[in-house]
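K.L.:
no sequence on this one, just coordinates:
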C-alpha cells in the first residue's frame, strides 16, 4: 500500500509545479458565485481543472502496477469517464465566464448512463457473489436483483457527494486521501489490485494537496471531484464493501444531505412572499460552519479528524 501511495504523491506533487502555471496561462480561473460566503470572492481567478493532472497519475500508476488487471481497468475507465463529465462542466464554466456549467439535468443524465454501463459490465463479467454485501461480524447480505439499482445509485450519489464537498481549500483533497487509504486497507485481503488503485488515488490526492492547501493555488474542479466519487463507488461495489464505503464517505453524504434538507425546508416553509426559512446558515454543511464563525482551516481540520475516525471505524468493523 505504501509504495503506490508515495510514488503517486511524488509524481502528482511534482507535476503540479508544471501544470498549475499552464492552467494559469490558459486563463482557467475559477468564477466564484456571489451567493456563497463573501470571504471566497478573493479566490476568483484561481486556476481550476486541477483534476486533469493528479487523477491520471493514479490511474496510470495503478494500471501499470497491476498489469492492467480487469477490475482496475474497469474502475480506471469509469473514473476517467466521470472526470470527462467534470471537465465538460468546467470547460463550459470557463467558456461562458460564469459559475454555471452544463445543466444539472445533462450532468445527471451522463452520470446515470455511465453508471448503467458499469453495472452492465459487472453483470456480465463478475461472479454471482458480487451481489452480496459484506456487513460487520462476518455477516453477508445477499441482495440479488436489488443490488443493481443500488449499484447505480451508489455511483451517481458518490460522485455528486464528492462534488458538493469540494468547496474549501484542501477539503476534498485531504478527505479523499483518507477515504481512499481506508478503502485500500479494507480491500487489501481480497482485492489486491483494487488496493493498489486506492493507494495510488490516495497518494495522488496528497500530491494535489501540495498545491491545493490553504491558500489554494489550484482547484480540482468537477474534473477531479466527480472522478474521486466515481472511483470510490466503483471500488466499493466491486469489492463488496458497500458498508465500509458508507462509513468512509459518511462525511460526503452529510454534505449532500445538508443541501437536500436546506432546499426541502425552504420550499416547505415558503410563505406568500415566496421566501422560506433555512435550517442552515448556508449549504453545503462546510459553509454553515464558516458562517458560524469557524475559519476555513478549522473546518477542514475538523473534517480531516472526522474522516480519520470514520476510517478507523470502517477498519474495525470490516
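P.N.:
Noted; the coordinates are in hand. What you see is a predicted model; the values in this text were computed from it and never measured.

K.L.:
alpha carbons only for contacts and neighbour counts from here, please
P.N.:
Noted.

K.L.:
chain center to stretch 218-225: distance?
P.N.:
10 Å (C-alpha atoms, centre = their mean, to the nearest Å).

K.L.:
For it, give me every contacting residue.
P.N.:
Residues from elsewhere that reach stretch 218-225, judged by C-alpha atoms under 8 Å, 6 or more residues apart in numbering: 20, 46-52, 55, 82-90, 159, 162-163, 166, 169, 172, 211-212.

K.L.:
switch the cut-off to 7 Å
P.N.:
Under the criterion C-alpha atoms under 7 Å, 6 or more residues apart in numbering, residues 20, 46-52, 55, 83-84, 86-87, 89-90, 162-163, 166, 211-212 lie in contact with stretch 218-225.

K.L.:
Repeat that for stretch 231-251.
P.N.:
Stretch 231-251 is contacted by residues 75, 79, 130, 132-135, 151, 154-155, 158, 179, 187, 191, 194, 307, 310-311, 314, 318 when judged by C-alpha under 7 Å, 6+ apart.

K.L.:
follow-up on the earlier one: let's see which of the contacts of stretch 218-225 end up in helices.
P.N.:
Among the contacts of stretch 218-225, DSSP state H puts 20, 51-52, 55, 83-84, 86-87, 89-90, 162-163, 211-212 in helices.

K.L.:
Can you report how many residues lie near residue 144?
P.N.:
12 (other C-alpha atoms under 10 Å).

K.L.:
give me the number of residues near the closest residue to residue 155 other than its chain neighbours?
P.N.:
Of all residues beyond its chain neighbours, the one nearest residue 155 is residue 233 (5.1 Å), with distances taken as C-alpha to C-alpha, 6 or more residues apart in numbering. By other C-alpha under 10 Å, 27 other residues sit near residue 233.

K.L.:
one more structure, for comparison:
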C-alpha cells in the first residue's frame, strides 16, 4: 500500500524546506561575501564561520532547552481574538530567546576579541532581552496575554536606550551625529538632535521586530537576512561588529530549526526585543541608519499597519463606541492570514522581500 503524507506531515516538510533554503542561501551569501572581501571564511573574523558556529550551536542547544521549557510549563498563551488557526499553538513553549541570543553574544565576544563596541552592543541586546523576559514571565505567571504594563515596558526600553546613548556620547566614533546619506557624498548634521533620534531608533526597532514575531519563523528569518546584510555593509570599517552581526544571524538560523512551521518553540519578547535592539545598536554605532531603515522595511510596514489600524478605528468610532477596521487584523501578516494566505506563504513572501531589500541596501552601500 502506498504511504500518503498527512496534511500535518506535508506542512512540516514545507516548513523544513523553507528554513533549509534560507539557511543554505545565507550560508552561501556569507561565503561569497567573504571571498569577495578576501577574508578567510574558516576564521572567526569572517562572516561565514561565526554564522555557521552559531547556527549549529543554537540548533543543538535547542534540543536540550526546549524540553526544559516544557517541563517548566512555559506554554504560550494564545489571543482568543487572533486567527483561529493559531489556537492549536497554545501550550507551545515560549521564551526561546533565552538560548539563542546568549549563543550569539558569546561567540561574537570571542570572535571580536572582546572589542569594546561589541561588548556595548551585546550589553544593550541582553538588556532588551531582559525586558522581554520580564514581559514573558508575567504573561506566564498571570496566564493571560498581559505581561508588564506598556508604560513599564516603554520606561525600561527608554532607560536602557538612554544608558547606551550615554555610553555612545563619551565613546562615539568621529562624526557619529552626522547621518551619512547614500548616493551623495554628503551627510546630514544633526548635532544634539541625534541623541533623541538614537533613543527613538532603539525603542522603535525593538518594538517593530516584536510586532513582526507573530508567525512561525517570520521574525527569526527576516532578522537573519537583515542583520547579515548589515554585517556585510559595515565589515570594512567595523570588523568586530561584523562578527556580531554574523553570529546573531547564525543564531536566528539555528533557532529556526525549532521555530519553523510547525514551531516547537517561540522566541517570545525575550528574543524579539533583543533582536531589534541589536539591529538598532549596530546601526547607531556604525552610522548606518539609512541602511537600517531599508533593511527594516518589513518591520516598518508591520508597525505602520498597526498604527493605521488603531488610528482608523479611533477616527471612525461611532456613538456606540465601535469603529471600523482598516485591516481584518493587524499586524499585516495576520491580515494576510485572514485573507486566505497560509502561514508558509506569508513567511516565504516576506523572506523574498527581506532578501530584495538586503540586496538593494548592499548595492547602494
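P.N.:
Cool, got the structure. None of these values were measured; they are calculated from a predicted model.

K.L.:
Now the aligned partner of the residue nearest to residue 155 of structure 1 in structure 2: which helix or strand?
P.N.:
Under the alignment (TM-score structural alignment), residue 233 of structure 1 maps onto residue 280 of structure 2. For residue 280 of structure 2, the element it lies in under DSSP states H and E is helix 268-286.

K.L.:
Please name the residues that touch residue 362 of structure 2.
P.N.:
Contact analysis of residue 362 of structure 2 by C-alpha under 7 Å, 6+ apart lists 229, 233.

K.L.:
mind checking what it lines up with in structure 1?
P.N.:
Residue 362 of structure 2 maps onto residue 315 in structure 1, with residues paired by TM-score structural alignment.

K.L.:
so its match is in which element?
P.N.:
For residue 315 of structure 1, the host element (DSSP H and E) is helix 296-316.

K.L.:
what's the distance between that helix and the middle of its chain?
P.N.:
Put simply, helix 296-316 of structure 1 sits 15 Å off its chain's centre (C-alpha atoms, centre = their mean).

K.L.:
The helix holding residue 280 of structure 2 vs structure 1, average distance?
P.N.:
When structure 1 is superposed, helix 268-286 of structure 2 averages 0.2 Å from its matched positions, counting by mean C-alpha distance after the TM-score superposition for structure 1.

K.L.:
Can you give the distance of that helix from its chain's centre?
P.N.:
Taking C-alpha atoms, centre = their mean, one finds helix 268-286 of structure 2 lying 7 Å from the centre of the chain it belongs to.

K.L.:
same deal with stretch 240-251 of structure 1?
P.N.:
13 Å.

K.L.:
With adjacent residues omitted, what lies nearest to residue 105 of structure 2?
P.N.:
Using C-alpha to C-alpha, 6+ apart and skipping residues adjacent in sequence, the residue nearest residue 105 of structure 2 is residue 122, 5.9 Å away.

K.L.:
ok, now residue 229 of structure 2?
P.N.:
Nearest residue to residue 229 of structure 2, sequence neighbours excluded (C-alpha to C-alpha, 6+ apart): residue 358, at 5.7 Å.

K.L.:
Work out for me the element the aligned partner of residue 158 of structure 1 in structure 2 sits within.
P.N.:
Under the alignment by TM-score structural alignment, residue 158 of structure 1 pairs with residue 205 in structure 2. Using DSSP H and E, residue 205 of structure 2 maps to helix 194-212.

K.L.:
quick one, the next helix-or-strand element following that helix and helix 343-364 angle?
P.N.:
Going down the chain from helix 194-212 of structure 2, the next helix or strand is helix 218-234, by DSSP H and E. Helix 218-234 of structure 2 runs at 10 degrees relative to helix 343-364, counting by axes from the mean of the first three to the mean of the last three C-alpha atoms, to 10 degrees.

K.L.:
Structure 1: matching residues for the lengthiest helix in structure 2?
P.N.:
Using DSSP H to assign secondary structure, the helix with the most residues in structure 2 is helix 7-36. Using TM-score structural alignment, none of the residues of structure 1 align to helix 7-36 of structure 2.

K.L.:
starting at the chain centroid, how far to that helix?
P.N.:
Distance, stretch centre to chain centre, for helix 7-36 of structure 2: 17 Å (C-alpha atoms, centre = their mean).
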